[in-house]
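Trainee: got a structure for you, letters missing:
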């Protein structure tokens, strides 16, 4: 899909350029307010309930209350993630739209290749991510005009080029990253100042949290996503939801 055809669903090329420039250094609150005004319920926050996503959920309560919230349940998440999901439901009173992988595809994968095929090669890992994450994301985004994520440039070498507002040509909609310029220090300062709940694994050395078998704690000198698929080289550590590798 070309960039121009993707934008036909939401913004014109001219509006995207103007918005990108306008929001280039805008605070996250302003970016979210723009999403609310421009898209409302036609936009959704994609959340894995890591600390950045918790900040977005908290900010959206005030600045983008109409924006929907969804998550991808891969079937292999740690219990701490489910626990914080329940906290979100109780505290913010929001519905969490939950998307699961297709049962038949998971059954076929595990029957043929076992439970840990993702460690055999990058291609095998991407196959698993494709079934458990990428395909459910396509269903989650169907019919929407924009999605909002907690991506930050500081997170890893694969995310240094991320923009606050951009065209997502793969899905044919607009992608918004309000926290793109935030540092980890900024994120945690907001959490502490506002009493935002967060995944208990963050206190155990897990700055980035995904599926349980594919996530470990990081060492002090490692980047924030070093604990994701740690057996692979850093430039490959993306599941396909955000950065194509």
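Mentor: Here it is on my side, so go on. A quick note: this is a predicted structure, and the numbers were derived from the prediction, not measured. Residues are numbered from 1 along each chain as shown.

Trainee: CA only for contacts and neighbour counts going forward, please
Mentor: Fine.

Trainee: which residues does residue 27 contact?
Mentor: Residue 27 sits next to residue 178 when contact means C-alpha atoms under 8 Å, 6 or more residues apart in numbering.

Trainee: Would you map the helices across this structure?
Mentor: For the chain, the helices defined by DSSP state H cover 3-7, 13-22, 28-38, 51-63, 79-92, 103-113, 122-129, 135-141, 184-194.

Trainee: ok, and what's touching the longest one?
Mentor: By C-alpha under 8 Å, 6+ apart, the residues outside helix 79-92 that reach it are 48-49, 61, 94-96, 197-201.

Trainee: Stretch 141-154 spans what distance, first to last residue?
Mentor: End-to-end distance of stretch 141-154: 26 Å, with C-alpha to C-alpha, to the nearest Å as the criterion.

Trainee: Go ahead and name everything in contact with it.
Mentor: 9-10, 39, 42-47, 52-53, 56, 159-162, 171-184.

Trainee: Use this one as the comparison:
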């Protein structure tokens, strides 16, 4: 059964209920409002690692999952493994539909995303969006590591909002945090993190589609760098996010 589109008042009530608490307490309260219907998606970037720490260290009953596109960095697999060991937890994994992906690769080839935007968006859809839809089924709140610092487009989002595409509430606990604030806590608590950050990577996705970022470049400039329009610096997971 799908959650009804909550009114602005509903979102406002939740926001007021959690506003004076720490991140850990906010996550705990949200898990109590929708028991067993709150999930967190991690791609093992630094904001995701900090949120995972809040959830796992605080033993908050929120399920953590990731989407394995099949083309992520070996360093990402390493931090995934390190995180499981560090917290004695097993992060759930979701994968693309094998038959659909086989058909796409047979018709277009393994690197067709470099050829045009349409192919890239289709690749992202098969490898990320479809598995995400499966992971979110039956849940009421989707917690993400989305931050306003990531891009101009994301500044227009809100820390708590309704997503009409997935028919649930999205909560971005670190929405207004800066990277240096996050990294400071990562190091303070010795939280496992992707070592690619030490080599100039900021937003880490699939290996063929991610490069390091040079001084003065925007946060997500390393993603799909061959595409000129910054509006296209999304894989489709957050494009239809709407605050009701």
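Mentor: It's in. Source: prediction; values computed, not measured.

Trainee: returning to what we had before: buried ones from the contacts of stretch 141-154 of the first structure, can you make that a PyMOL selection?
Mentor: Restricted to buried positions by 16 or more other C-alpha atoms under 10 Å, the PyMOL selection for the contacts of stretch 141-154 of the first structure reads:
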select buried, resi 10+39+42+43+44+45+46+47+52+53+56+159+162+171+172+173+174+175+176+177+178+179+180+181+182
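
Trainee: follow-up on the earlier one: ok, the contacts of helix 79-92 of the first structure vs residue 106 of the first structure, which is closest?
Mentor: Residue 106 of the first structure has its nearest neighbour among the contacts of helix 79-92 of the first structure in residue 48, at 19.9 Å by C-alpha to C-alpha.

Trainee: Tell me which residues touch that closest one, please.
Mentor: Taking C-alpha under 8 Å, 6+ apart as the test, what residue 48 of the first structure contacts is 71-72, 81, 209-210.

Trainee: what residue is smack in the middle of the first structure?
Mentor: residue 149 (4.7 Å; C-alpha atoms, centre = their mean).

Trainee: What residue in the second structure is paired with that residue?
Mentor: Under the alignment (TM-score structural alignment), residue 149 of the first structure pairs with residue 144 of the second structure.

Trainee: What lines up with residue 8 of the first structure in the second structure?
Mentor: In the second structure, residue 8 of the first structure lands on residue 4 (TM-score structural alignment).

Trainee: if I pick that match, what's in contact with it?
Mentor: residue 167 are the contacts of residue 4 of the second structure under C-alpha under 8 Å, 6+ apart.

Trainee: Let's see that with 7 Å instead.
Mentor: Applying C-alpha atoms under 7 Å, 6 or more residues apart in numbering to residue 4 of the second structure gives no contacts.

Trainee: try residue 64 of the first structure
Mentor: Counted by C-alpha under 7 Å, 6+ apart, residue 64 of the first structure has contacts 32-33, 35-36.

Trainee: Please determine how far it is located from residue 35 of the first structure.
Mentor: Distance from residue 64 of the first structure to residue 35 of the first structure, by C-alpha to C-alpha: 7 Å.

Trainee: Then residue 18 of the first structure?
Mentor: For residue 18 of the first structure relative to residue 35 of the first structure (C-alpha to C-alpha), the value is 14 Å.

Trainee: Neighbour count: these two, which is higher?
Mentor: Taking other C-alpha atoms under 10 Å, residue 18 of the first structure and residue 35 do not tie; residue 35 has more neighbours (26 against 12).
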